[in-house]
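> structure, please.
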Amino acid sequence: MSEETTVIPVRGTDGMRDYEVLVGRGLLGRLAEHLGPRVAKILIIHAPTLAARAEALREELSDRYQVLLAEVPDAEGAKRVEVAAFCWQILGQTDFTRSDAIVGLGGGATTDLAGFVAATWLRGVDVIQIPTTVLGMVDAAVGGKTGINTAEGKNLVGAFWAPRVVLCELELLDTLPRNEILAGYAEVVKAGFIWFPEILDIVEADPVRATDPATPEFRRALELAIRMKAHVVGEDFTEQGLREILNYGHTLGHAIEHAERYQWRHGAAISIGMMFAAQLSLLTRSLSEADVERHRRILDSLDLPTSYPAGRWPTLLASMRRDKKARGALMRFIVLDGIGRATVLQGPEEQLLFAAYQEIAS
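Predicted coordinates:
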């Protein structure tokens, strides 16, 4: 595959604009091309590990714009109302107007926060997302869902807000630790389970090449996952229907993240959640035992966890009941009728959930 930039369009629905996801190398040097003509100020919200990269961007843009930097905590520590308030304070003190722009530079938590700050400041300013992790590129930065966490759960406060553009700069992945690549790859594999089985074929053929950012196999899987997200978001921006399938593995996964006080990587929790969802699909739908085992084999090949302690079930169940995916008193799970065929299971009996959990309990 060539190093040319891949342009993946996202169709705006529910009053949101169309935008594009660009995948390639050398994209950061073209950031100014994507800023609106009236932009005077830019706030770059970035993770601590990206301070040097943010400073370099500021220097590149400083001849045309007033560039402000907001360093925020790493990972889920960024998604707190106190951090959002810190960003709002910077915007207020610098007279940030509706024609200015925010840039989110970091992993999924950073882009979630940047999108939320953009959505809420003056009821909406432009945001350009520059995800720096696999997870951010295929999931958090693409869909326009923004949010922060509360003590009661993950992403309970948020807004839908489409970015102006998403720049997936592959060079940013070259220096990521392998465990970081693998944690984010859980969302790539999810796209394979619910939409593009070709991703699963790529992983099964050679897990090492599939997870190496320098290979065409990695780029193919990454772009397929982004295309899936772009299509689903374009059909259902505010999660009234199709978009719900993106929650495959997330109901239990979010409960595990909450139980672990957000110290776990998102992908590790979602990996266990997908194993649980596969077992639930076996019990309630037509997913075969072979496909359940395929889940386990692929996730194992990526060094992702597939089990969780048996004694934690009551805590997880209580957390799932509070999950934002529940409707009224009914819990909702995305399950599979087969690989690539996702559907909604609403209000399953608790004994069914417990039986599925027992199959992944350690």
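
> for the rest of this, base every contact and every neighbour count on C-alpha atoms.
Fine.

> helix or strand for the residue of the chain most remote from its centre, which one?
What lies farthest from the middle of the chain is Asp63; by CA atoms, centre = their mean that is 33.2 Å. Under DSSP states H and E, no helix or strand contains Asp63.

> just Gln129 next, same as before
Per DSSP H and E, Gln129 falls inside strand 126-131.

> list the helices and strands that strand packs on?
Packing partners of strand 126-131 (3 or more CA pairs under 8 Å, 6 or more residues apart in numbering; DSSP states H and E): strand 101-106, helix 108-120, strand 165-169.

> in this protein, which spans are strands?
Secondary structure of the chain (DSSP state E): strands at 6-10, 19-24, 41-46, 66-71, 101-106, 126-131, 145-150, 153-160, 165-169, 332-338, 341-346.

> can you say which of these is packed in most?
Most buried of the strands of the chain, by mean neighbour count (mean count of other CA atoms under 10 Å): strand 126-131, with a mean of 28.

> off-centre distance for that strand?
14 Å (CA atoms, centre = their mean, to the nearest Å).

> what angle do it and helix 108-120 make?
180 degrees (axes from the mean of the first three to the mean of the last three CA atoms, to 10 degrees).

> run through who's touching strand 126-131.
Outside strand 126-131, the residues that touch it by CA atoms under 8 Å, 6 or more residues apart in numbering are 98-108, 111, 114-115, 118, 137, 141, 162-169.

> with stretch 180-189 instead?
133-136, 138-139, 173, 199-200, 211, 221-222, 225, 265-268, 270-271, 299, 302-304.

> please give me the structure for this one as well, since I'd like to look at both together:
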Amino acid sequence: MNEITRIPVGGDQAYDVVVGRGLTDQLSALLPGADRVAVLASAPLAAKADTIEAALRADGREVTRIEIADAESGKTIETAAACWDRLGAAGFTRSDAVVAVGGGAATDLGGYVAAAWLRGVRWVPVPTSLLGMVDAAVGGKTGINTAAGKNLVGAFHPPAGVLCDLDALDSLPPADLRAGLAEVVKCGFIAEPAILDLVERDPRAAADPADPAVRTLIEYAVRVKADVVGGDLKESGRREILNYGHTLAHAIEKVEHYTWRHGDAVAVGLVFAAELSRRAGRLDDATADRHRAILTALGLPTGYDADAWPELLAAMRVDKKARGSRLRFIVLDALAETDVLDGPSDALLADAFSAVAA
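The predicted structure is shown next:
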């Protein structure tokens, strides 16, 4: 029996996140009236894209396949422009749609392509990574990278729905699955402690796509994000809590020229954020220490090059969460109790980084 879970995301443009196995037949229902559909996917995901294309054609849709570069290397204005050229050549109108197949980078790019074409056409992300399922594909944030930093160019453009087909995780490299768990753990610390309890009980099960624990963790994390973004699409309030650990994470990705997995960078960023919370007198020792223990149990990194601090600090100053010359960080006052630390001193930041410096 193929059990399907539908998690609603509210707001002015409500939609469902569909979680289950073998979900290709659910796609067409999300795009009524779309005569033309562009399917964006990288070469390694050609087989998955073939299945989606066949299902859409069987439903009478005209399909344009667009191959994009894999991972963060494809999130460029050049790639987006090439996609727009293909949409124009195929005669895409406002009633048509885009389907983005892949990890977080592919769904970020696909959503931005859809957001900008004719000032917004429908789109559906089909995330094939754990990171994509619990983070990038949910919430309507779309974007590309530039030389100045990650995701500094983008748009808020909610999808028509999200298909989290768990079959995709069966062939996901273990390192990619573990990296995605960093975003799940983040949700545990900011809003849903049951996630942390589940991971601590059996870290191996949490990293095994065949174990029911993975589906449970995905649904927990998606519900956290759905609850947050449903009431704050454009990050004007509570949605900021989802940035916990991400200011340093994005700086690491930039310094590493996007060769690090996003989740690995987030894991380091979470430990840094916990140390910043502790050293600012906000967070108790046990909760701060719990970050490193859980991430280590999952095999995720918790340290970074000590000599890189000046470069990381410079990168954080152009992060999209900064306000003028002041850095802003999401911190914890207690488990599942978040707040903003506005304008911490360079000395405090350096002190917190000393705890993750390797």
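
> tm score of chain vs chain?
The TM-score (TM-score structural alignment, normalised by the length of the second structure) is 0.98; 357 aligned residues with a CA RMSD of 1.0 Å.

> just the ones in helices from the contacts of stretch 180-189 of the first structure, please.
Using DSSP state H, the members of these that fall within helices are 134-135, 199-200, 221-222, 225, 266-268, 270-271, 299.

> list only buried entries from the contacts of stretch 180-189 of the first structure.
Those of these that meet the buried threshold are 133-136, 138-139, 173, 199-200, 211, 221-222, 225, 265-268, 270-271, 299, 302, 304, by 16 or more other CA atoms under 10 Å.

> what about Cys83 of the second structure, neighbour count?
When neighbours are counted by other CA atoms under 10 Å, Cys83 of the second structure registers 23.

> do Arg239 of the second structure as well
18.

> what lines up with it in the first structure?
Under the alignment (TM-score structural alignment), Arg239 of the second structure pairs with Arg243 in the first structure.

> from what I can see that match touches Phe237, true?
Yes: proximity of Arg243 of the first structure to Phe237 meets the contact threshold set by CA atoms under 8 Å, at 7.2 Å.

> which residue lines up with Tyr258 of the second structure in the first structure?
Structural alignment places Tyr258 of the second structure opposite Tyr262 in the first structure (criterion: TM-score structural alignment).

> please read the previous query as pertaining to Ala90 of the second structure.
Aligned partner of Ala90 of the second structure by TM-score structural alignment: Thr94.

> how close does that match sit to Leu105 of the first structure?
20 Å (CA to CA, to the nearest Å).

> got it, and Thr120 of the first structure?
18 Å.

> neighbours of Asn60 of the second structure, how many?
Actually, residue 60 of the second structure is Gly rather than Asn. Gly60 of the second structure has 13 neighbours, counted by other CA under 10 Å.

> any idea how far it lies from Asp211 of the second structure?
Between Gly60 of the second structure and Asp211 of the second structure the computed distance is 37 Å (CA to CA).

> can you check Asp339 of the second structure too?
With CA to CA as the criterion, Asp339 of the second structure and Asp211 of the second structure are 34 Å apart.

> these two touch, right, Glu289 of the first structure and Leu283?
No: using CA under 8 Å, Glu289 of the first structure is not in contact with Leu283, being 9.9 Å away.

> what does Asp170 of the second structure correspond to in the first structure?
Aligned partner of Asp170 of the second structure by TM-score structural alignment: Asp174.

> excluding covalently adjacent residues, which one is nearest to its match?
Leaving aside its sequence neighbours, Asp174 of the first structure sits nearest to Pro213 (CA to CA, 6 or more residues apart in numbering; 6.1 Å).

> give the contact list for that neighbour.
When contacts are counted by CA under 8 Å, 6+ apart, Pro213 of the first structure touches Leu170, Leu173, Asp174, Arg219.

> contacts for stretch 44-58 of the first structure next, please.
Outside stretch 44-58 of the first structure, the residues that touch it by CA under 8 Å, 6+ apart are 67-75, 102-107, 110, 114.

> aligned counterpart of Pro213 of the first structure in the second structure, please.
Residue pairing (TM-score structural alignment): Pro213 of the first structure is matched to Pro209 of the second structure.

> check Glu76 of the first structure too.
Aligned partner of Glu76 of the first structure by TM-score structural alignment: Glu72.

> my guess is Thr211 of the first structure meets Arg219, correct?
No: with contact defined as CA under 8 Å, Thr211 of the first structure does not reach Arg219; the gap is 9.1 Å.

> what about Arg98 of the first structure, distance to Asn155 of the first structure?
Remark: distance between Arg98 of the first structure and Asn155 of the first structure (CA to CA) = 25 Å.

> tell me which residue of the second structure lines up with Ala118 of the first structure.
Using TM-score structural alignment, Ala118 of the first structure pairs with Ala114 in the second structure.

> how about Tyr357 of the first structure?
Mapped onto the second structure by TM-score structural alignment, Tyr357 of the first structure lines up with Phe353.

> residues contacting its match?
Here Phe353 of the second structure is in contact with Phe272, Glu275, Trp309 (CA under 8 Å, 6+ apart).

> just among the residues you listed, which is most surrounded?
Counting neighbours by other CA under 10 Å, Phe272 leads the contacts of Phe353 of the second structure with 32 neighbours.
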